[in-house]
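Undergrad: All I have is the shape, not the residue letters:
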């Protein structure tokens, strides 16, 4: 999560957003406490499991890159140190396009 915080802080003023979805039930207090303890700086919304099923998300973490027009452009499952460069490249690519 430190990497996502870094990306959020670096690019949020340029039209980039991170929105996290929690599927850990409806306990808002628990999710809020976890967010604070983990130092998460971006918003977390509650999501039902059927939302994940609707979009075919089977594994977490799952990242979806959506452009300014609302079109899904990239999708990745999992996260690794090696993937950080690609992750940031995708952000820069979409921001550069404008829209």
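TA: Here it is on my side, so go on. Computed from a predicted structure; not experimentally measured.
Undergrad: C-alpha only now, for contacts and for neighbours.
TA: Fine.
Undergrad: buried ones in the biggest helix by length in the chain?
TA: Counting by DSSP state H, the longest helix found in the chain is helix 84-97. Buried residues in helix 84-97, counted by 16 or more other C-alpha atoms under 10 Å: 87, 91, 94, 95.
Undergrad: Identify the farthest-apart pair in those.
TA: 87 and 95 (12.7 Å; C-alpha to C-alpha).
Undergrad: got another, please set it beside the one above:
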């Protein structure tokens, strides 16, 4: 009985892993282009970043997991930006005051863009906070992560390193 239970557990775990991999795993769809205003007043266009590995992190100031991962994302940005990696934080709130207030308390060095009308969020089918999209140097969406839990940053790092090597 115990052997059958262990086999069932392993099979269920494998099935769940494959299902998650298909949702989060590599793909090769062309990333939808966009241009958004940044905190500094510049407009950032995705098309201008071709040749870079780009990480889009969709977040909101009211999102606890977003707040938790933001300092970790900043470390990644600092570590890999000189190697052809660009991290863009895309705030999805209509009113940017809460985001600005939170960023004043927890500053980041990567560009923060404002998607007040959620047009870019819709292009990338963002339906969870945070959502993180990895785009390869050719402009293809390669990975999508919905949500964040401690430890996910290890997978982010693996994906950044793999895409930088391509």
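TA: That came in fine, so what should we check first? Source: prediction; values computed, not measured.
Undergrad: can you pull out the helices in the first structure?
TA: Going by DSSP H, the first structure shows helices at 2-11, 28-38, 49-54, 84-97.
Undergrad: tell me the contacts of residue 24 of the first structure?
TA: Counting by C-alpha atoms under 8 Å, 6 or more residues apart in numbering, residue 24 of the first structure touches 31, 46.
Undergrad: Against residue 7 of the first structure, how distant is it?
TA: Look at residue 24 of the first structure and residue 7 of the first structure: by C-alpha to C-alpha, to the nearest Å, they are 24 Å apart.
Undergrad: cool, and residue 72 of the first structure?
TA: Distance from residue 72 of the first structure to residue 7 of the first structure, by C-alpha to C-alpha: 19 Å.
Undergrad: for residue 80 of the first structure, same thing?
TA: From residue 80 of the first structure to residue 7 of the first structure the distance is 15 Å (C-alpha to C-alpha).
Undergrad: picking that back up, what touches both of residue 87 and residue 95 of the first structure?
TA: With contacts defined as C-alpha under 8 Å, 6+ apart, no residue is shared by residue 87 of the first structure and residue 95.
Undergrad: Leaving out the residues flanking it, which one is nearest to the residue most central in space within the second structure?
TA: Compute the mean C-alpha point of the second structure, and by C-alpha atoms, centre = their mean the closest residue is residue 132, 1.8 Å away. Using C-alpha to C-alpha, 6 or more residues apart in numbering and skipping the chain neighbours, the partner closest in space to residue 132 of the second structure is residue 57 (4.5 Å).
Undergrad: circling back to that earlier point, neighbour count for residue 80 and residue 7 of the first structure, which is higher?
TA: Set residue 80 of the first structure next to residue 7 and count neighbours by other C-alpha atoms under 10 Å: residue 7 wins out with 18 against 7.
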